[in-house]
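>>> fold the following, please.
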Amino acid sequence: MATVKVSDATFEEEVLKNDGLVLVDFWATWCGPCKQIGPALEEISEELEGKLTVAKVDIDENPSVMMQYGVRSVPTLMLFKGGEPVATKLGADAKGNIVKWVQDAAA
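Down below sits the predicted model:
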């Protein structure tokens, strides 16, 4: 399953009402590190299909959700479990480190 594009209008339905794990990537088109981790997030979404949904929120197009969760820099990765935020990771990182962070936070 590929990453899911989420907007201010669909955030509640796609993330908050999702009973499973959702990794939200707050990103921007002008952000170099965001582009750097994009392919890794696509791979993670496919490798963990059925266990994790990877949602992408473009902060320039969707400022409400960004402000609601206090996102001040991109990329910011936020993990939601049962609709509640459980962990936040700032900045780009290697794929293996992101997977480990998700597994540790979800445990």
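>>> rest of the way, CA atoms for contacts and neighbours
Will do.
>>> helices of the chain, start to end?
Ranges of helices within the chain are 11, 32-47, 63-68, 95-106, based on DSSP state H.
>>> here is a second sequence; please produce its structure as well for comparison:
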Amino acid sequence: MTKFGELINADKPVLIDFYADWSEAENSIGTLRDVAAALGDKAKVIKIDIKKNETLAEALRVKGNPTFMIYKNGEMKWRQTGAQDAKTLIGLILQYL
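Purely as a prediction, here's the structure:
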């Protein structure tokens, strides 16, 4: 979890998508690519596999799939479970720039 702590302590927003590869989640990698392309280096966009990071997912009480979180300066700013579109995610991240 040390790496996770370093990751979320960034002074720019960090969007994290907790997902499970076995899920038929509507939110595809293409959506996250669109978000990352639109924001460039203003924010980080990361996918974390729940099954490969069970301890972290349990610590953050990730129950649904996908679960999105936005962190900035080590503090969770926003969290939502369920598919999200790129426009919504971009708008949310822009609030924390």
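>>> hang on, the earlier thing: quick check: which of the helices of the first structure is buried the most?
helix 11 (a mean of 19; mean count of other C-alpha atoms under 10 Å).
>>> what range in the second structure does it sit on?
Taken onto the second structure by TM-score structural alignment, helix 11 of the first structure occupies residues 4 there.
>>> please apply the same query to stretch 60-69 of the first structure.
For stretch 60-69 of the first structure, the aligned range in the second structure is residues 51-60, judged by TM-score structural alignment.
>>> and that stretch, end to end?
14 Å (C-alpha to C-alpha, to the nearest Å).
>>> next one: stretch 10-24 of the second structure
31 Å.
>>> buried ones in that stretch, by neighbour count?
With burial defined by 16 or more other C-alpha atoms under 10 Å, the residues of stretch 10-24 of the second structure counted as buried are A10, K12, P13, V14, L15, I16, D17, F18, Y19, A20.
>>> what do we get in the first structure for the second one?
The equivalent of K12 of the second structure in the first structure is G20 (alignment by TM-score structural alignment).
>>> next one: that match from F26 of the first structure, what distance?
The value you get for G20 of the first structure to F26 of the first structure, if C-alpha to C-alpha is used, is 19 Å.
>>> and if you look at E61 of the first structure?
Applying C-alpha to C-alpha, the value for E61 of the first structure to F26 of the first structure is 11 Å.
>>> number of nearby residues for the closest residue to K17 of the first structure other than its chain neighbours?
Excluding its sequence neighbours, the residue lying closest to K17 of the first structure (C-alpha to C-alpha, 6 or more residues apart in numbering) is G83, at 5.7 Å. Other residues near G83 of the first structure come to 18 when the count uses other C-alpha atoms under 10 Å.
>>> G83 of the first structure pairs with which position in the second structure?
So G83 of the first structure corresponds to G74, using TM-score structural alignment.
>>> that match contacts I8, doesn't it?
Yes. Using C-alpha atoms under 8 Å, G74 of the second structure is in contact with I8, at 4.9 Å.
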